[in-house]
Structure formats: C-alpha cells, structure tokens
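**Student:** the sequence isn't on hand, but the structure is:
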C-alpha cells in the first residue's frame, strides 16, 4: 500500500514523499529464502494458421517479487538526506508522520522507522 511519509522538523515539512519500489522481482536471486507459488495468467500466442490465441499459463511468483514501500528483499536501501538549515541552541521537535492503515483481520500493519541527526560545529 502506497502511503505518504512526512518528516516535520520544528513544525516545517522537511520531507514529503510516497516511497515505493516496484522493481523487487529483479532482486529475487539475492533472496533465496523467498516463498514461491504459482498463479494463473494468460499469454498471447499464435496457432499454426497465424491466428492470435490466448493460452492459460501458470507463472511462478515469489513473495520477494511483490512491490514494497521503499525496500526490496536483497536490495540496498538508500537513506533520505535533507538539510534542516541552521539550528539555534535549545529544544527542537522532530515528527515522523506516516498515514495510518487499518487492521485487516489478523494482518497487523506496522512500519519500522530509524532516523539519525548529524551536525557540524563551526
């Protein structure tokens, strides 16, 4: 599910994005423990007379092939880097805001978030 992600620093939006990866199938070979199942699909083909026909086929699908929010199993996850400008001494507020998703039966939705702040002293 594509969800908006925001980083808000001192009540100003520092990042506003919808992270999404739809190229996860290209990393299947780096994730050998991925579950695999088959799904039915149709493929266009031609009969001996050259007429276009459609055949039902079974295609292998790995769980790691599915699109995900900013990561694919086996891929490198690049961080978002942003500047928050000059900071004055004192208390500041950092807020990470990710749109909520409803609980669907026994499927609990959660997000693992990590962040760090680095700075330079002149």
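**Tutor:** Structure received. What you are looking at is a predicted structure, and each value in this text was computed from that prediction instead of being measured.
**Student:** going by C-alpha atoms from here, please, whenever you check contacts or count neighbours.
**Tutor:** OK.
**Student:** give the helix, strand or coil label for residue 97.
**Tutor:** Put simply, residue 97 is strand when judged by DSSP: H, G, I helix; E, B strand; the rest coil.
**Student:** one more to weigh against that first structure:
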C-alpha cells in the first residue's frame, strides 16, 4: 500500500494505533506509543522522526495520517478518544502508556506513584465510528 492509496479515516487510525501501543510489545507498538505520546504532549515526550523507519509500510502510512490529522488540531488526541468512546480517562491512559513504555518526561506525572488505576479497555473501530 502506498500513501496515495491509504483510505482509513484518521480517527480509525488513532484507535488502531492506541490499541497497537496499549496491547502489544513489539517494535512497531513501541513506535506507535512514542508517536502517540508525542501527539499527546510533545514537550514532555519528544518523538525522533528516524523512529518511523522501524514501521512497516502500513503502519508508516497510518503514522503519517495521524501526523496530518494532528496538524489540523481540533481536539487533543486523548480528547478525541474520550469523545469517541464516551469516556474521560484517556489523559490518564496516556500517562499509563508512558509508564508502560518507560518514557521519561520532563514533568514526570507518569511515575507509578502518580498513576490512578484504569480499567482494562480494548478499542474497537467499526466503519463509520467507534464501538
């Protein structure tokens, strides 16, 4: 798949990337987590562009969709996920994600002692919206 033939909706990609980062432990999941954390708060979680080289072509296309989507910011990524899934805990989930992937942050709210528990969650995207 080339970037020109990428047809996923940005919100679908956001959900899939969050699932990838939250539920998997391979290199692609690590890059997904780092990219999402940077979209969440780039000052705390900077993203090095050369990490994109670790992604397969499908995940690279998805990452570029997310970057373009975030460039036209209407809501923060955690707010989009809160809205899509009628929740209010995605900000804390991003802090957990940072802790899971041992991402050091300038203002380190992602230390274990600062994290509030979150219930298990798997995001499922159905054509036309979240489920």
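**Tutor:** Received, thanks. Predicted model, so just to flag it, every value in this text is computed and none were measured.
**Student:** after superposition, what is the TM-score?
**Tutor:** Once superposed, chain against chain, the TM-score is 0.21 (TM-score structural alignment, normalised by the length of structure 1); 46 aligned residues with a Cα RMSD of 4.9 Å.
**Student:** around residue 18 of structure 2, how many other residues sit close by?
**Tutor:** Residue 18 of structure 2 has 24 neighbours, counted by other Cα atoms under 10 Å.
**Student:** which SSE is it in?
**Tutor:** Taking DSSP states H and E as the definition, one finds residue 18 of structure 2 inside helix 10-23.
**Student:** who touches that helix?
**Tutor:** 28-33, 36, 62, 65-66, 69, 77, 80-81, 97, 122-125, 129-130 (Cα atoms under 8 Å, 6 or more residues apart in numbering).
**Student:** got the angle for the helix or strand that it is followed by vs helix 10-23?
**Tutor:** Counting by DSSP H and E, the next helix or strand C-terminal to helix 10-23 of structure 2 is helix 27-40. Inter-element angle recorded for helix 27-40 of structure 2 and helix 10-23: 120 degrees (by axes from the mean of the first three to the mean of the last three Cα atoms, to 10 degrees).
**Student:** show me what helix 27-40 of structure 2 is packed against.
**Tutor:** With contacts taken as 3 or more Cα pairs under 8 Å, 6 or more residues apart in numbering; DSSP states H and E, helix 27-40 of structure 2 sits against helix 10-23, helix 57-71, helix 77-84, helix 90-100.
**Student:** which one of those helices lies nearest to residue 40 of structure 2?
**Tutor:** Nearest to residue 40 of structure 2 among those is helix 77-84; the distance by Cα to Cα comes to 5.9 Å.
**Student:** just checking, what packs against the closest one?
**Tutor:** Looks like helix 77-84 of structure 2 contacts helix 10-23, helix 27-40, helix 90-100 (3+ Cα pairs under 8 Å, 6+ apart).
**Student:** export the ones you listed to CSV and append columns for distance to residue 58 of structure 2.
**Tutor:** Formatted as CSV, those follow (distance: least, Cα to Cα, whole Å):
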stretch, distance to residue 58 of structure 2
helix 10-23, 11
helix 27-40, 11
helix 90-100, 22
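**Student:** out of those helices, deepest packed?
**Tutor:** Greatest average neighbour count among those goes to helix 27-40 (a mean of 22), per mean count of other Cα atoms under 10 Å.
**Student:** now it and helix 90-100, what's the angle there?
**Tutor:** 130 degrees.
**Student:** circling back to that earlier point, need the helices and strands packed on helix 27-40 of structure 2 in a markdown table with distance to residue 40 of structure 2, can you?
**Tutor:** Output for those, formatted as a markdown table (distance: least, Cα to Cα, whole Å):
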| stretch | distance to residue 40 of structure 2 |
| --- | --- |
| helix 10-23 | 12 |
| helix 57-71 | 10 |
| helix 77-84 | 6 |
| helix 90-100 | 7 |
